[in-house]
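In: Mind looking at a prediction? Sequence and model below.
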Amino acid sequence: MSTTETPRSAVAEGGATAGAVTGAAPGGESPRLTGRLKLVLVILLVAQFMLAVDFSILNVALPAIGDGLGFSLSNLQWVATAFALPAAGFTLFFGRIGDLLGRKRFFVGSLALLGLASLAGGLATSPAVLLAARVAQGLATAAATPAGLSLLTTSFPEGPLRRRALGINGALMSAGFTTGAILGGVLTDVLSWRWAFFVNVPVALAVVVIAPAVISESRPARRASLDLPGALTVTGALIALVFGLTDAGAHSWASTPALASLAAAAVLLAAFFLVERRVAQPLVPLRTLGRRNVAWGNVLGLLAFATETSLVYLLTLYLQKTLGFSPLAAGVSFGVLGLGTVAGGLLAPRVIAATSTSTALTVGALVQTAFTAALLFLGTSTGPALALLLPATFFGGVGNMLVIVAFMVTATSGLPDSEQGLATGLASMSQQVGITLGTPVMSTVVAGAAGASTPAAVHHGVTSAIAVNAALTLLTALLAATFLRPRRR
């Protein structure tokens, strides 16, 4: 698709994006955006930022929620798990549903559900009501994330404009995860944990009111049938995988529920691939999944999210358990990481344009590896530790965002608009499984290496886990350099 071509889905729907992107000037200048398409971009980015914030905003507030509603310590993890299970499990399914029913309709409806669920969570007076609200938030996130990304990729033609949009989106997603940790601490300390839910309501309401008048509907010209057996098997596999990973992190990788869930995930995933080989209109066409950019792009995206989000967890342990920081002070310390991700998101489109997506992936992963490995030299004195931690997290965030933006461009490029919901659903699934996967793995490494809860023992455990984290980022660079052919943009 050329940089001046209107997305096919918008043409099929009589959409308003026609003419929204001005063509290149005679002198070869880059295409520019009209005011209308800028507004579309703002709406989609605000929504994606809010969805990213939701992944982490309750982490700091969990003890206060437990005290306020009477959660036992062993059951408190379900506040996070009740969100993670549907958010990861239904993403691919809902991404395809959005393709069939219309992405704008699905996006607006899911944001309305998120606003209502957030209001219910903020007003909850019992654990059961709060957990039900978290499940609804997870379902809304599973629907809104791929629908929003599909609207983004189909509204902006493949080329400089889409790279720029995905760069800003990637920066805001990562910054949103960091902002959530900070905002959760501030709201809990200053107001109440309930405001970690209430903050979503006005944002969701604004998007629901404005989006229908600004965003054009996007769907394939020919509606395909839904592959229900494929949808059920892949959704069950993802839910079992996330539950198994979460239980392993909370208890042990040898626990019976964790092993049973992971075994069920493997069986259901095998059944899913058998189904996809036989049905006429599969949920995930194997020809699409067999594309090198789609398959390896998503593997690298999963590793990028798993390593950086779990590093935040490791450094939270280090700051609070070794250096004695308060939750709020630890959250604020990650503001520098947030700045690094924003800088990386703005830099990434330029790096991709000057080199290639595979080069950006490789270089970004190597930068992330170098600055993650630098954290191995963290000590137990506050001053020297912060002098190393702050610049290392900043530049590590820059490298991580180069990987994330290049992964999004890689995994969604070269596909027709009819498969953008599938492509963004796969990318969203990789993101959410990566976020869920990283922390249990690193938690197990910390527990195995620490052996005790003293500051020195925690420091040793965190350092061991940081070494594993750095090895995974190096693996990301090696995979990108080996399996992705350079695609000059």
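Out: Right, received. Where do you want to start?

In: from here on, contacts and neighbour counts on C-alpha atoms
Out: Noted.

In: packing partners for the helix or strand residue 154 falls within?
Out: Using DSSP states H and E, residue 154 maps to helix 127-155. Packing partners of helix 127-155 (3 or more CA pairs under 8 Å, 6 or more residues apart in numbering; DSSP states H and E): helix 8-12, helix 35-54, helix 78-89, helix 91-101, helix 103-123, helix 160-190, helix 420-450.

In: Name the residues of it that are buried.
Out: Within helix 127-155, the residues scored as buried using 16 or more other CA atoms under 10 Å are 127, 130-155.

In: dropping in the other structure now:
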Amino acid sequence: MSVPSTTASSTDAEGATATTPAAVTAFPQSGVRMTGRQKLVLALLLGAQFMIAVDFSILNVALPTVGAGLGFSLANLQWIATAFALAAAGFTLLFGRVADIVGRKRLFLGGMAVLGAASLLGGLATSPEVLLVARVLQGLATAAVTPAGLALLTTAFKEGPLRERALGLNGALMSAGFTVGAILGGLLTDLFSWRWAFFINAPVALLILALAPSVITDSRPTVRPKLDIPGAVTVTGGFLALVFGLTQAGETGWTTPATLGPLLAGVALLVAFWSVEKRAATPLVPVRILKRRSVIWGNTAGLIAFVTETSLVFLLTLYLQEVLGYTPLTTGLAFGVLGIGTVIGGTLGGRAVGRYGNRATIVTGGAVQAAATLALAALGTSGAWIWLLLAATFVGGIGNMLMIVGFMVTATSGLPDAEQGLATGLATMTQQVGITMGIPVMSAIAAARMTALGDTGPHGVLSGVTVAILVNSALVLAGSLLAGVFLGRAGRTP
């Protein structure tokens, strides 16, 4: 079922149509229902996105065990995560455009097949080299599946209550997947082997590949666009360099050549990309889209939401293990309440956007997340502080998901179906880069504080974590308020 054609709309200077809160609330969520086929499509696409989200975090608590099992040196252990992040973040925008060219369904199914095969390869790996190849393939598959799946989702549900509800559930499951991945990784590693953190993907991928061809309807532009090769090379190279530089910052610091070189190269390539796109006959990302306030500030809000929440999980992992002495498994279980909060926030997010508009949802979510994060600055060395951590992460998870749902709706609204692959590619790239950026940035802040104190014990770690938490809270509040100011009147996506 689509949103009734009488839905009111407003048109901006570029001619894009944006749904207003009045139009959305004229047809309340309870009055617009999904068909059985839409529910099945939603279940398959959300299952794929959830599986990908789990992949981001499932190995985090198992990294030392994986390294010991395959002979990774301590210095090279971070490459298990970095190899995945580089491929996932670097190629997402390119594959978002490729989906528009070859067909979103075809790229989605191809990516799922590669993801399943790469997971089997990773589980069977007997050397560091084979494992890293598997992780790169998993990252490339993620870069293909995520924007293609989101584009299929946004074209299956027209703008309005159904799309907002679908994106809310997608955001909730994506965020919950990070938490579930940490818990599942600890359980599988403790009960069986780290290899099951890879093997578990195979049956899920197989099920999706068996059901999706007959259920999901393909979508792509009527006129197939040409691929902008210079744009693809510069933007992919730029993001690869930026992500590599950010991961190096967490390991070697912000002022070393290993960090500054890639970061400067990344910035130079992205500037070149902008220049290429202004002159290209068929640009990878039309400059007019990059100038839209909804795209700029929607993605800015999303970037900050992912940077702050994923890095907060890292900071709290340090606190739980280095200050309170928790094991990896109990650390993962402690984040269960965060997962519950994100699911609640995701289910509320679509309703909040429909009733109050994108702008109000982003600002409210950011304010709630910032307040909950600020409360964590009070954490101490006693085990009794776990109750504050649980309460604050639960509330913060709700706020974070409100912000993420507002970002997804804003960044993909007011654009034709022909550009949904591009819009979702941009949004997915924002998500991937945010996840990758957060940890090295906050890790560097915490490490700088510990270095200044000359203390890497529990008290030094607590002090470093506290300073980073304060920065984290200020960042999410400032980002959400700025996005709210520049997005304009509530409900509009100019």
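Out: Looks like it arrived, so ask away. None of the values given here were measured: they were computed from a predicted structure.

In: TM value for the aligned chains?
Out: The TM-score (TM-score structural alignment, normalised by the length of the first structure) is 0.94; 470 aligned residues with a CA RMSD of 1.6 Å.

In: Mean deviation, the helix holding residue 154 of the first structure versus the second structure?
Out: Superposed on the second structure, helix 127-155 of the first structure shows a mean distance of 0.3 Å to its aligned residues (mean CA distance after the TM-score superposition for the first structure).

In: how far away is the closest residue to residue 283 of the first structure other than its chain neighbours from residue 278 of the first structure?
Out: The shortest distance from residue 283 of the first structure to any non-neighbouring residue, by CA to CA, 6 or more residues apart in numbering, is to residue 227 (5.3 Å). Using CA to CA, to the nearest Å, residue 227 of the first structure is found at 11 Å from residue 278 of the first structure.

In: Show me which of those two is the more surrounded one.
Out: More crowded of residue 227 of the first structure and residue 278, by other CA atoms under 10 Å: residue 227, with 18 against 9.

In: about what we covered before: tell me the counterpart of the residue nearest to residue 283 of the first structure in the second structure.
Out: The pairwise alignment with the second structure assigns residue 227 of the first structure to residue 228, based on TM-score structural alignment.

In: which ones are touching its match?
Out: Residues in contact with residue 228 of the second structure, defined by CA atoms under 8 Å, 6 or more residues apart in numbering, are 280, 282-284.

In: And for residue 270 of the second structure?
Out: Residues near residue 270 of the second structure by CA under 8 Å, 6+ apart: 234-235, 238-239.

In: Helix or strand: which one has it?
Out: Using DSSP H and E, residue 270 of the second structure falls within helix 257-279.

In: In that helix, which residues are buried?
Out: Neighbour counts over helix 257-279 of the second structure (16+ other CA under 10 Å) mark 258-260, 262-263, 265-267, 269-270, 272-274, 276-277 as buried.

In: Beyond that helix, next helix or strand please.
Out: Using DSSP H and E, the helix or strand that directly follows helix 257-279 of the second structure along the chain is helix 287-290.

In: For that following helix, name the packing helices and strands.
Out: Packed against helix 287-290 of the second structure by the contact rule (3+ CA pairs under 8 Å, 6+ apart) you find helix 257-279.

In: By how much does the helix it packs on deviate from the first structure on average?
Out: Superposing on the first structure and averaging over aligned pairs (mean CA distance after the TM-score superposition for the first structure), helix 257-279 of the second structure comes out at 0.6 Å.

In: Also stretch 307-317 of the second structure?
Out: Once fitted to the first structure, stretch 307-317 of the second structure is off its aligned match by 0.2 Å on average (mean CA distance after the TM-score superposition for the first structure).
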